[in-house]
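**Q** one predicted model, sequence on top.
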Amino acid sequence: MEEQLEGLKTINPATGELIQHYTFMTDKQAEDSVKNCHEAFLKWKTTPIEERAKIIKAIGQSLQKHKDELVQTMTQEMGKLLKQSKQEVDLCTSICDYTAENGPKELADDERELPNGGKGVITYSPIGVIYGIQPWNFPAYQVVRYSIANLMAGNGVLLKHAENVTGSGKLLEKIYTEAGLPKNLFTVLLINHKQSDDIIKNKLVRGVTLTGSPEAGKVIGKKAGAQLKKTVLELGSNDAYIVLDDANIDKAVKHCVNGRVYNNGETCVAAKRFIVVDKVYDEFKEAFVKRMKGVTHGDPTDENSKIGPMAREDLRDDLHKQVTESVKKGAKVLCGGELPEGKGFYYPATVLENVEPGQPAYDDELFGPVASLIHAKDAEDAMRIANDSRFGLGGGIFSENTEKAFDLAKNHFDTGMVFINSFGLAQPNMPFGGVKDSGYGREHGGFGIKEFVNAKAVMQLS
């Protein structure tokens, strides 16, 4: 533990070997970083919004310029497949492009006539330095998601990235600076937990955003709340994908498997619980297990690998404990479920059946390539099971009656996002976020730009 306090380490999950060691900032360096970011913000907030948009656009171009380096770094640090690292960088660029194009419209003044005939203007003013605590599973996207929106809004941005993707965070800092972003406006903090607490308390920090576990969300929400600072929390989920009796089973199986194993199964909005109605349960199960058996794990730089390693050894150990605990309580392993030998933190694509309340596979988030297969009587029962969760980030419905599926999604699914006959990640023009223990606040779709602004009312009464 003493060694960890000295600094940060990145370890290649495919080999277990050390990549690099980073020394923690001193308390003064961390405090100065906040001060310098605030000073940069004071100038940035007066920069015309069209000029901000040009730099945001340039960051997207800079991401493409450094794409190969960023792809290699992300895959080396957290183990995602090279092709999925490439997809992540492209998504980040599309977020920059969308924000640059739509940000000025989202932040434009809103003029309103007052009831007595006077004039009112609502202006969206930036508030200052926003502190982001981000996870490792999407080393570039998680950072781009909150930072680009806040930079567009006119705020300054600080980043505490997950230890195991420190190199990715530092590379993003370089990419932003090369694109023309003013110095100190986006800063990566190499700090420990105590120093992080001090950042939250710092008077110059005006908002805090976290992507992580519900436990981390409760801690950070409490610390920020004690300082009367707004938070946006995205806290993961155990998303349910419902397969109804009129579903296209081939399509459902394809998307459900992809939704479970994409990014090595380490995605907050991944498909995790598969709730299948009685009429098609056996057909879906047979095809689903067959396809999951074909998801082979291996070196993430090998194009033949279907999934890479889990990001850290402790995460793999925790996942296996959840699987074994579920089996002890009645779940049945249909494929996978055994720790492989050899180097690297690999875990096989796994399917569990007979999943019931009281098992980790039903109640908790399994952050890895493990699928929970749940039998439902009918559509009503399936929706009941889907909502029988403390989480509420995303979900999915498979039905050839899309009108019915949209109705179920809009009126009955208690989540922030629902996919119909598909699996998807973030869309730049749609809100991203959840309810219940999946957190609160929204990112993307114009919503994220306004999370940390002052909706200021300016009025002239007649």
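**A** All right, it came through fine. What you see is a predicted model, and the numbers here were worked out from it, not measured in a lab.
**Q** only C-alpha atoms for contact and neighbour calcs from this point on.
**A** OK.
**Q** can you tell me what sits against stretch 403-410?
**A** Ile397, Phe398, Ser399, Val418, Ile420 (C-alpha atoms under 8 Å, 6 or more residues apart in numbering).
**Q** second structure for comparison follows:
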Amino acid sequence: MTIATTSPVTGEVLKQFDELSPEELEDKLQRAAVAAASYRLTKHEQRAEWLSRAADVLEADSATVSELITTEIGKTLRSATDEVAKCVASLRFYAENGPRFLRDDEGAAAAAVGAQRTYVTRQPLGVVLAVMPWNFPLWQAMRFAAPALTAGNVGVLKHASNVPQTALYMEQLFREAGFPDDVFQTLLISSGRVEQVLRDGRVAAATLTGSEPAGRSVAAIAGDEIKRVVLELGGSDPFIVMPSTNLERAATVAVKARTLNNGQSCVNAKRFFVHADVYDAFLDLFTAKMGGLVVGDPMDDSTDIGPLATESGRDDVEAYVDDAVAKGATVVVGGKRPDGPGWFYPPTVITGVTGDMRMYGEEVFGPVAQVWPVASLQEAVDLANEHPYGLGSNLWTEDQSERDTFIRDIQSGMAFVNGNTSSYPEIPFGGIKRSGYGRELSDVGMREFMNAKTVWIGDPAR
């Protein structure tokens, strides 16, 4: 597999990198293990200081890093700038809250278990392998790195092969911030060598964000090695619109929910279930707004949608749409890739999707929205739950009973009401069903890669 930066705007290979040799990979893993042995003993407050410095360095580098992200994957420069700002905020969140998250939990049942004192202390596992995707090249890696380093773990990053420069910047960032050498390293290796790294005895655990097949592979290896793993896989989030909501607001957010990151996000809303009483009105608003988006150069401030990140990704989206149309679906807007260079695909709205179409039960990773009329909230929830994925979900309503029903019955790891599904360092992120297991972010995500060690201390006089 070629490790290179390739422009999604022109298809031109801009910069290529050599893959690590077996000897270089061995050296990096050994250095990670040595670093883990000492880093785990650092003070919580010292880690917080380094995280804070990393935030300052990244903030100062924002313009350069944002342009790099846009160059590598084609997201708009505005979107890349927002991504960098989110990473800065995450670093500061863990710098401010990490020491508190890492306090021992004092037990209240010492007498009941015959002890003088009981408590739970959380300790790092050691070297954690992160296998990350290209779509949010800095944020996906940062939402692993910030909590993992806060916890006292050491990270080795196997990033997607089309974002090598962003991956190498991550290593540089933590080194420049003052973290000890080798606490965070980037591994420029192909996906075929992930198994070797995960099976290595010096690697304690892994986290993967990516496709369902990649998740299955990593989960199988981790299971065989009895190593902890967190999986954040695909999503085909439902976006449910009920009559009591503000349709203008719902349609505006729906466009953002479907086209964020050029439509290449696991938590993009992809299936829109709209109550029949407001279906026509919502579809008109939504279609007009989707059709009005500007597709073009992602470095241009006037551009809303840049190219898709890879040629194969654009071809996949096109194939999903062509399959649906051939089987009777209707394209309301978009649906045809433009002529010329680059991997562009227009914002597209499709109605009449049925179960025999590929996009019904799979994830379309591009700016394509499927819209259905439904007779009730229950029908919408039932249709949403038929899908094998269960990552995020959205409901738009002012009715409290509908909110309660949605939160109780929707099969997803996250339920957002009157807002767009997103990730925040303050709250847990993750899914169920084929969207994976485990959580990222907040104290919950940080503790995924920590040993909750029970401590029982008896009375020596007894």
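**A** Cool, the structure landed. These numbers were taken from a predicted model, which means no experiment stands behind them.
**Q** overlay them and tell me the TM-score.
**A** Here the TM-score for the pair of chains, by TM-score structural alignment, normalised by the length of structure 1, is 0.97; 456 aligned residues with a C-alpha RMSD of 1.1 Å.
**Q** re the thing from before, most surrounded residue in the contacts of stretch 403-410 of structure 1?
**A** Ile397 (28 neighbours; other C-alpha atoms under 10 Å).
**Q** just to be sure, that one is in a strand?
**A** Yes - applying DSSP: H, G, I helix; E, B strand; the rest coil, one finds Ile397 of structure 1 inside a strand.
**Q** alignment lookup: it to structure 2.
**A** Per TM-score structural alignment, the equivalent position to Ile397 of structure 1 in structure 2 is Leu395.
**Q** swap in Gly180 of structure 1?
**A** By TM-score structural alignment, Gly180 of structure 1 lines up with Gly178.
**Q** helix, strand or coil: sort out that match for me.
**A** coil.
**Q** cool, and Phe344 of structure 2?
**A** coil.
**Q** residues in contact with the residue nearest in space to the middle of structure 2?
**A** Against the mean C-alpha coordinate of structure 2, by C-alpha atoms, centre = their mean, the closest residue is Gln140 at 5.2 Å. Residues in contact with Gln140 of structure 2, defined by C-alpha under 8 Å, 6+ apart, are Met132, Pro133, Thr209.
**Q** hmm, the second one is touching Gly210, no?
**A** Yes - using C-alpha atoms under 8 Å, Pro133 of structure 2 and Gly210 qualify as a contacting pair, with a distance of 5.7 Å.
**Q** report the separation between the aligned partner of Ala329 of structure 2 in structure 1 and His375 of structure 1.
**A** Aligned by TM-score structural alignment, Ala329 of structure 2 pairs with Ala331 of structure 1. Ala331 of structure 1 sits 12 Å away from His375 of structure 1, going by C-alpha to C-alpha, to the nearest Å.
**Q** run through the strands of the stretch 351-462 of structure 2 in chain order.
**A** Along the stretch 351-462 of structure 2, the segments classed as strands by DSSP state E, counting those that start in this stretch run 368-374, 389-390, 394-396, 416-417, 432-433, 436-437, 450-457.
**Q** just give me the match in structure 2 for Leu82 of structure 1.
**A** Match for Leu82 of structure 1 (TM-score structural alignment): Leu77.
**Q** mind checking the SS state of the closest residue to Asp27 of structure 1 other than its chain neighbours?
**A** Of all residues not flanking Asp27 of structure 1 in the chain, Gln195 sits nearest, at 6.8 Å (C-alpha to C-alpha, 6 or more residues apart in numbering). Per three-state DSSP, the secondary structure class of Gln195 of structure 1 is helix.
**Q** any idea how far Pro369 of structure 1 is from Gln195 of structure 1?
**A** Gln195 of structure 1 is 34 Å from Pro369 of structure 1, by C-alpha to C-alpha.
**Q** who's more crowded, these two?
**A** Each of Gln195 of structure 1 and Pro369 has its neighbours counted (other C-alpha under 10 Å); Pro369 has more, 30 against 18.
**Q** translate the more buried one into the numbering of structure 2.
**A** In structure 2, Pro369 of structure 1 lands on Pro367 (TM-score structural alignment).
**Q** so what's its match closest to, chain neighbours aside?
**A** Gly263 (4.2 Å).
**Q** same check, this time on Lys170 of structure 1
**A** Take Lys170 of structure 1 and drop its neighbours on the chain: the residue closest to it by C-alpha to C-alpha, 6+ apart is Val188, 6.5 Å away.
**Q** shouldn't that neighbour be in contact with Glu163?
**A** No - Val188 of structure 1 is beyond contact range of Glu163, at 11.6 Å (criterion: C-alpha under 8 Å).
**Q** show me where the stretch 101-250 of structure 1 has helices.
**A** 141-153, 166-178, 193-201, 214-226, 249-261 (DSSP state H, counting those that start in this stretch).
**Q** what would these look like in CSV with distance to Phe345 of structure 1?
**A** Converted to CSV, the helices of the stretch 101-250 of structure 1 look like this (distance: least, C-alpha to C-alpha, whole Å):
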stretch, distance to Phe345 of structure 1
helix 141-153, 22
helix 166-178, 19
helix 193-201, 25
helix 214-226, 24
helix 249-261, 15
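**Q** among those helices, which is the most enclosed?
**A** helix 141-153 (a mean of 24; mean count of other C-alpha atoms under 10 Å).
**Q** mean deviation of it from structure 2?
**A** Taking mean C-alpha distance after the TM-score superposition for structure 1, the mean distance separating helix 141-153 of structure 1 from the aligned residues in structure 2 is 0.6 Å.
**Q** which part of structure 2 matches that helix?
**A** Going by TM-score structural alignment: helix 141-153 of structure 1 matches residues 139-151.
**Q** could you do stretch 269-278 of structure 1 as well?
**A** Counting by TM-score structural alignment, stretch 269-278 of structure 1 sits on residues 267-276 of structure 2.
**Q** same question, stretch 306-318 of structure 1
**A** By TM-score structural alignment, stretch 306-318 of structure 1 lines up with residues 304-316 in structure 2.
**Q** so what would you say the end-to-end distance of stretch 234-253 of structure 1 is?
**A** 28 Å.
**Q** and that stretch, how far from the chain's centre?
**A** 19 Å (C-alpha atoms, centre = their mean, to the nearest Å).
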